[in-house]
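>>> Provided below are the primary sequence and the corresponding predicted coordinates.
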Amino acid sequence: MKIIDLSVPLYTGMPVFPGDPEVRVAVVQTYETHAWELRQLILGSHTGTHVDAFSHMHAGLETLDEIPLERFFGRARVVDPRQPDWPRDRGLLFIDEVGIEAAGKIIGLNPGFVGGNLTEELERALLGERIITYTDLIHLDRLPKETDFMFFGVPLKIKGGDGSPVRAFAILEDESPGISLKETP
């Protein structure tokens, strides 16, 4: 089994979307003063690698704590938006930017989630159809093409949350007994 980390690190002063809160990570307790370390995190709910709840762009739709946990992981595949054939019934992670013109095609493929370089208009359309979106994924180029893998991007359970940073990662299948991502008949 091989794990590929798809998340950007969080740190003070990291780039954020214009108008979002600046990120601050501060050590507030140390080993020397308290016998442990503790950090204070100040950041927006859409900081770094993050997931968007349906409520992020649609009033009245489900918030993070209302979306079942199993919606935040599953079989996925890297997709080149320039290729004509995309897989059905699995998460789609796009390496290159994909815009609103792909919305109908994506929705028709019934993905549980979509991630990568998505335009704001596409995110809005997908969230409106209750398709979870992930932003700021990295290392997608390290994932196999035309092969399924398991994707995980689980948010904090924020009551009423519109989004949350995640530790996103992919688990690649190997030849070990008992590890298989292939569909069973």
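Arrived safely, thanks for sending.

>>> all contacts plus neighbour counts: C-alpha atoms, from now on.
Noted.

>>> can you give me the helices for the chain?
Under the criterion DSSP state H, helices of the chain are mapped to 31-34, 103-108, 120-128.

>>> Now do the shortest one: distance to the chain's middle.
By that I understand helix 31-34. 36 Å (C-alpha atoms, centre = their mean, to the nearest Å).

>>> Deepest-packed of the helices of the chain, please.
Each of those was scored by mean neighbour count; the highest is helix 120-128, a mean of 19, by mean count of other C-alpha atoms under 10 Å.

>>> re the thing from before, would JSON lines of the helices of the chain with distance to K157 be doable?
Shown next, in JSON lines, are those (distance: least, C-alpha to C-alpha, whole Å):
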{"stretch": "helix 31-34", "distance to K157": "28"}
{"stretch": "helix 103-108", "distance to K157": "26"}
{"stretch": "helix 120-128", "distance to K157": "18"}
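
>>> Please identify which of those is closest to G13.
In terms of C-alpha to C-alpha, the element of those nearest to G13 is helix 120-128, at 23.5 Å.

>>> one more structure, for comparison:
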Amino acid sequence: MRELSHPISTGMQVYPGDPDVRIEPALELARDGVDVARLHLGSHTGTHLDAPSHSIPGGRTTGRIALDELVGDALVVHLVGLAPRSTYGLDALESALAGGLPERVPPIVIVDTGWAARFGSPAALDHPALDADAAAELMRRGLRLLAVDTLSPDPTVAGGTSFPVHEVVLGADALIVENLTGLDGLPERVRVGFFPLPIDADGASVRAVAFVDD
């Protein structure tokens, strides 16, 4: 089994404008007989799930997402050499796969841009973004969960209000997982699981895993 999620820690990188992350003692063993940590973080901290309600009025919250939507066979697309702030579309996805993009894709599609290596640095903000038309085509071919190793499948712009890929995917009542890591070397087909905190909200941090022998 392989870990695909970033550890959550005080001061870690968050999407511009999201709450800062703080983990601090609430109770202490020497003083209180037990250690208990106080957590301060947003619902989109680290590797996390976007529920439709994140950007779609009236959309589903995490409490209405079944676990079987978050576990299953995935298609992994490894894209290398993408330029900062570039946009990748269907042609890039097609050429990255040995047999091209299948007419029917598994419900889960993972895009590995290699940008996970930049997580925690200013360069993470300059990640490549998916073309909204390509996202719509993936939906037509069977996508129900889009997972990326970047801060967003859309361009990250501080104060930005345009999220076309979110509109396509979440607007169709499908799901997005952001900030994956550990994707290097995964086969094109792999079974994965995304296990969110059991809260009813617009999103939740997840423990992401690939079921492979490492």
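Received it, and whenever you're ready, just let me know what you need. If you're wondering where the values come from, they're calculated on a predicted model, not measured in any experiment.

>>> right, and the helices of the first structure - which one's nearest S45 of the first structure?
Comparing those by C-alpha to C-alpha, helix 120-128 comes nearest, at 15.8 Å.

>>> Centroid-nearest residue for the first structure?
Centrality entry for the first structure: nearest residue to the mean C-alpha point is Y134, 3.2 Å, by C-alpha atoms, centre = their mean.

>>> From I95 of the first structure, how far out is that one?
12 Å (C-alpha to C-alpha, to the nearest Å).

>>> number of nearby residues for the counterpart of D184 of the second structure in the first structure?
Matched by TM-score structural alignment, D184 of the second structure corresponds to D141 in the first structure. Look at D141 of the first structure: counted by other C-alpha atoms under 10 Å, it has 10 neighbours.

>>> Please apply the same query to S9 of the second structure.
Applying other C-alpha under 10 Å, we find 14 residues neighbouring S9 of the second structure.

>>> correct me, but the residue nearest to the centre of the first structure touches G48?
No: if you go by C-alpha atoms under 8 Å, Y134 of the first structure and G48 don't touch, sitting 10.2 Å apart.

>>> residues contacting the aligned residue in the second structure for V8 of the first structure?
Here V8 of the first structure is matched to H6 in the second structure, going by TM-score structural alignment. Each residue near H6 of the second structure by C-alpha atoms under 8 Å, 6 or more residues apart in numbering is listed here: G46, T47, N179, L180, T181.

>>> how about a cut-off of 10 Å?
Neighbour list for H6 of the second structure: 12, 45-48, 116, 119, 179-182, 205-208 [criterion: C-alpha atoms under 10 Å, 6 or more residues apart in numbering].

>>> can you check V79 of the first structure too?
Counting by C-alpha under 10 Å, 6+ apart, V79 of the first structure has contacts 85-87, 91-96, 115-116, 140, 145-146.

>>> at 8 Å instead, please
Contact analysis of V79 of the first structure by C-alpha under 8 Å, 6+ apart lists W86, L92, L93, F94, I95, K145, E146.

>>> The fourth one maps to what in the second structure?
So that's F94 of the first structure. Match for F94 of the first structure (TM-score structural alignment): V111.

>>> I figured its match hits Y88, correct?
No: in this structure V111 of the second structure lies outside contact range of Y88 using C-alpha under 8 Å: 10.5 Å.

>>> aligned partner of I107 of the first structure in the second structure?
In the second structure, I107 of the first structure lines up with M139, judged by TM-score structural alignment.

>>> Quick check: closest non-adjacent residue to its match.
Counting by C-alpha to C-alpha, 6 or more residues apart in numbering, V169 is the residue found nearest to M139 of the second structure once chain neighbours are left out, at 7.3 Å.

>>> Alignment lookup: the one you found to the first structure.
The alignment partner of V169 of the second structure in the first structure, by TM-score structural alignment, is L126.

>>> from what I can see A208 of the second structure touches G193, true?
Yes: with contact defined as C-alpha under 8 Å, A208 of the second structure reaches G193; the gap is 5.7 Å.

>>> Cool, thanks, talk later.
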